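> sequence? don't have it. structure:
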């Protein structure tokens, strides 16, 4: 009950921040409304005061929040600052589109997960030695952000090959590419998790006893799948939460009139009532998905096992870390070489005669629509992105250590369930788009995994016998922290933070792709991808160059993490 109250309190705090957006924004809402609706009127104090009184913005924060919450209870989502029309009809229509897209994307994810795990189930049914087969390729695919996959699919399948429509919504063909862009990374994640869990299930004593007793292999495989699902269902809930964040970029790229694209347009236009409604509905979708996954898990386990009596699956031994580490080193060297080569060039030099030029000796990766060298922009963008990611990682490390030590469990779970894109929209609504806002948005959620890691290590170390012995000898609190707790907690959490730098760089790139990060003309990988999408048919290299760089970054993150995880897990198994 205490845990549930904590999670509810954290969720209500997030809802309160959304409700207070009109008071938190650094711009005057009355000016926004005046410029949108009454452009011919001068911004006199009397006019602005009249607009505030008309919209209820003349009260304090408590009144603004109270009016918004009362409107929600009566089904009133407010009035758009830009159009002056009620929000509810358009937002509910967008909700229906987003639910349809998420449903199709989830179906794609489930089918892909089943395909990835089918070989393992087949070998288990035939009573062969079962090992995980989904491998690192599935993990790399799962690490690719939706906006990157959406851009590549649109460039190759829609623009170059013409197999599917590139824009719009309403026909089955228009749903294919958005569903693939959102469903493939989710399905790769679920398939990898399922494929990792099945060998451990087939190796348990019940499976060997069933096989020895003559139980058909298909029934054993079915029971093994049932054994793994309780651990997988919470991940399905997290996948749906991830779909809410991925919908923003995918809907925007494919011109799908859903909640994601509506929220982004509202954030860029500072139409905060529309942004409030969209972000709130996206959060509710994620909360409902998480709650549904927990209920499904309890129903699947039954009363005998739902209280924690189900033994944990022993994870299989991971592949040798040397090939993974070698792959990570190769990718790191490649990325460093591209960065150094690009840093020697001018990323802002415009050559109008070489607009959209193909790769050549002068421009090894070609040029963009303004004639700027893509290699130069990739190199300078890498330096900018990596430096920002390192700074954000340092901030998340401090936050993770502090909040993990005080065991802010409910806050950690809430932050971990919020996609960075949603926090980016909220920050953009408060401070406007910009690099500092993007960094703050990623920092606001990226600390959660580090805090959970810190909390687990802190609890483990506090229960260690040597700490009790030091206490009995009269050691004080600061001595225990300096000599025992910090040396045990800080190094592994620091390594964890370093491993998360590429993932944070991808999160920053996703915000740049949406126009919420570094503004033009500064080079930034996500913005490069979005700027060059209109020229994908004429100059596909202008899209594929930043896409390849982002894909290498995602693969580097996966290979490095897998190498370290494999070393740690195999050490534990040997011990």
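Looks like it came in fine. Since we're looking at a predicted model, the values are computed, not measured.

> all contacts plus neighbour counts: C-alpha atoms, from now on.
Fine.

> any idea how far the residue most central in space within the chain is from residue 448?
For the chain, the residue nearest the mean C-alpha position is residue 419 (4.8 Å; Cα atoms, centre = their mean). Between residue 419 and residue 448 the computed distance is 12 Å (Cα to Cα, to the nearest Å).

> do residue 244 as well
In terms of Cα to Cα, residue 244 sits 19 Å off from residue 448.

> ok, second structure coming up, stack it against the first:
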């Protein structure tokens, strides 16, 4: 009981610390809450010391952090989240309405994501059911492009083309179910492509297990075999599905902005920018509660799917060397990563000698030409130069953050008792919310996107590592090796790491465009780099108003992001093969 009580206490401690940190935001913030309230409610009144002191007394900000936290927690216990500093209205009803809109959007987006994931791995399921997976390399470039598409760019294109020009679906507002379709597509397609790739990476090993051969020999229908292969692989991805659910709720700020959706992400952004901390507190607390629910649901689903096998140690390992599963990759498959890499480096090399800040108002919004291969922007600046120089601000940072996230995710994932509560807690903080909290506490700056993304980027990799570790520990071959007297380090080096590292490394490479997109999204929302920086997210934000007149100004940075995604995805198999073969 003591050990179990200690585990429960450790699991609750990070969540409690996060809740207390949220409650102390008015005290931790470097801004003066009294000045914020005075400007919002009495814009014409001078912020003299007497007026500011009166506001602080009315808000109870001079009573100290412990009293401030106790009063906030006591209000929550009675369903009172306080009043907005800007409007003076109660916070709880407004945040509840925003959460309802975001939950509806999240549910429809998850449906789109699951359908997209099914389409990505449909061919593998079909070939595996017919026992024809030899030579099959999971995934393709289309899923790479989908995974690398910026959500805000997809949302802009859908709103402009499908909503405005074609008029098939409403593009702005939030008045009924049909208003959810376009934003759900913008959110669900990239998320589904990532989930589909992760699932497609595991399915060949599931079809290679002895039960699949026995089922085929007994004449069971192929659809039944495919269904069981899915059931075998899905538990390892359920923690990441929970992360997607929280991210689609609190991290859909850009999409909510474009489609004018009164969701939780947009409400949080507006509250943070206006320094309306009571609203920011309530929104962050709602995400903490959502993270707890999704984590519990994921654990329950894993227990229902493979709980007995995990308890009895009756699983087979899903790790196989890639060449035994897929055969030798074709020449095209081998040269694709090299081709994509050369193309990306070629774009950067061609644009780097050019001046990204040179203005020429006589060449505003010029289409691509020999002089300006990527065209020009609204100020006449060369888009090729800006994209190339932006690579230093976006690509190198994404590589550094991804590498740190991979190392931290693997190390913490191998210690699930230590990292489990941290994963559950940080899961409640999407990159956008992390950036908002950083902005609220330290006034933001150029380092805000890096800090915000680095804080949360390791979480999906740690969750994936822990899920694979749990399943691998329950395998028959590991139990047999342990029975023969193998020590803990031998089992880790020879049994666990060769099974866990390849898929997690491929997952980390697959997340590289997502890290770049997270950095770009924060720049797009104005939480990162500021003009005239050529950071890719800022390029998309600056040129979005001209998307109809000058689509090349938006397509240039978007195409480079898609190229980065294709490079990452095509490199996952080879990188995973090297890791898996390094025994």
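Perfect, I can see it now. For clarity, every value in this text was computed on a predicted model and none was experimentally measured.

> circling back to that earlier point, which residue packs closest to the residue nearest to the centre of structure 1, ignoring adjacent ones?
With sequence-adjacent residues excluded and distances taken as Cα to Cα, 6 or more residues apart in numbering, residue 419 of structure 1 is closest to residue 245, at 5.3 Å.

> neighbours around the counterpart of residue 89 of structure 2 in structure 1, how many?
Correspondence of residue 89 of structure 2 to structure 1, assessed by TM-score structural alignment: residue 85. For residue 85 of structure 1, the neighbour count with other Cα atoms under 10 Å is 12.

> before we move on, the earlier item: please tell me I have it right and the residue nearest to residue 419 of structure 1 contacts residue 425.
No - look at residue 245 of structure 1 against residue 425 with Cα atoms under 8 Å: they stay out of range, at 10.2 Å.

> so for those two, which sits in the more crowded spot?
For residue 245 of structure 1 versus residue 425, the count of surrounding residues by other Cα under 10 Å is larger for residue 425: 29 against 23.

> show me what the more buried one aligns to in structure 2.
Aligned by TM-score structural alignment, residue 425 of structure 1 pairs with residue 436 of structure 2.

> contacting residues around that match?
268-269, 272-273, 527 (Cα atoms under 8 Å, 6 or more residues apart in numbering).

> secondary structure element for it, which one?
For residue 436 of structure 2, the host element (DSSP states H and E) is helix 431-442.

> shouldn't residue 148 of structure 1 be in contact with residue 548?
No - the pair residue 148 of structure 1 / residue 548 is not scored as a contact, 9.2 Å apart, by Cα under 8 Å.

> more neighbours: which of those two?
residue 148 (27 against 14).

> can you tell me the closest non-neighbouring residue to that one?
That would be residue 547: by Cα to Cα, 6+ apart, it lies 6.3 Å from residue 148 of structure 1.

> which position in structure 2 aligns with the one you found?
Correspondence of residue 547 of structure 1 to structure 2, assessed by TM-score structural alignment: residue 558.

> again, but for residue 195 of structure 1
Matched by TM-score structural alignment, residue 195 of structure 1 corresponds to residue 200 in structure 2.

> that match and residue 191 of structure 2, how far apart?
According to Cα to Cα, residue 200 of structure 2 and residue 191 of structure 2 sit 14 Å apart.

> residue 197 of structure 2 now?
Distance from residue 197 of structure 2 to residue 191 of structure 2, counting by Cα to Cα: 10 Å.

> can you check residue 459 of structure 2 too?
Separation of residue 459 of structure 2 from residue 191 of structure 2 (Cα to Cα): 16 Å.

> try residue 86 of structure 2
Taking Cα to Cα as the measure, residue 86 of structure 2 falls 35 Å from residue 191 of structure 2.

> these two: which is more packed in?
Neighbour count, other Cα under 10 Å: between residue 86 of structure 2 and residue 191, residue 191 has more, with 28 against 19.

> what do we get in structure 1 for the more buried one?
Per TM-score structural alignment, residue 191 of structure 2 is aligned with residue 186.

> check contacts around the closest residue to that match other than its chain neighbours.
Counting by Cα to Cα, 6+ apart, residue 109 is the residue found nearest to residue 186 of structure 1 once chain neighbours are left out, at 5.5 Å. By Cα under 8 Å, 6+ apart, the residues touching residue 109 of structure 1 are 183-188, 190.

> change it to 10 Å
Listed by Cα atoms under 10 Å, 6 or more residues apart in numbering, the contact partners of residue 109 of structure 1 are 103, 115, 179-180, 182-191, 236, 239.

> just give me the match in structure 2 for it.
In structure 2, residue 109 of structure 1 lands on residue 113 (TM-score structural alignment).

> and its match, how far from residue 186 of structure 2?
On the measure of Cα to Cα, residue 113 of structure 2 and residue 186 of structure 2 end up 10 Å apart.

> and what of residue 401 of structure 2?
25 Å.

> who has more neighbours, the two?
residue 186 (25 against 21).

> doesn't that one belong to a helix?
Yes - according to DSSP: H, G, I helix; E, B strand; the rest coil, residue 186 of structure 2 belongs to a helix.

> run through the residues that contact it.
Going by Cα under 10 Å, 6+ apart, residue 186 of structure 2 touches 109, 112, 149-159, 252, 255.

> what touches both of residue 148 and residue 548 of structure 1?
By Cα under 10 Å, 6+ apart, no residue touches both residue 148 of structure 1 and residue 548.

> alignment lookup: residue 239 of structure 2 to structure 1.
Under the alignment by TM-score structural alignment, residue 239 of structure 2 pairs with residue 234 in structure 1.

> contacting residues for that match?
289-297.

> sort out for me which of the contacts of residue 109 of structure 1 are in helices.
Within the contacts of residue 109 of structure 1, residues falling in helices by DSSP state H are 103, 115, 179-180, 182-191, 236, 239.

> select only the buried ones of these in PyMOL?
Of those, the buried ones can be selected in PyMOL as follows, counting by 16 or more other Cα atoms under 10 Å:
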select buried, resi 103+179+180+182+183+184+185+186+187+188+189+190+191+236+239
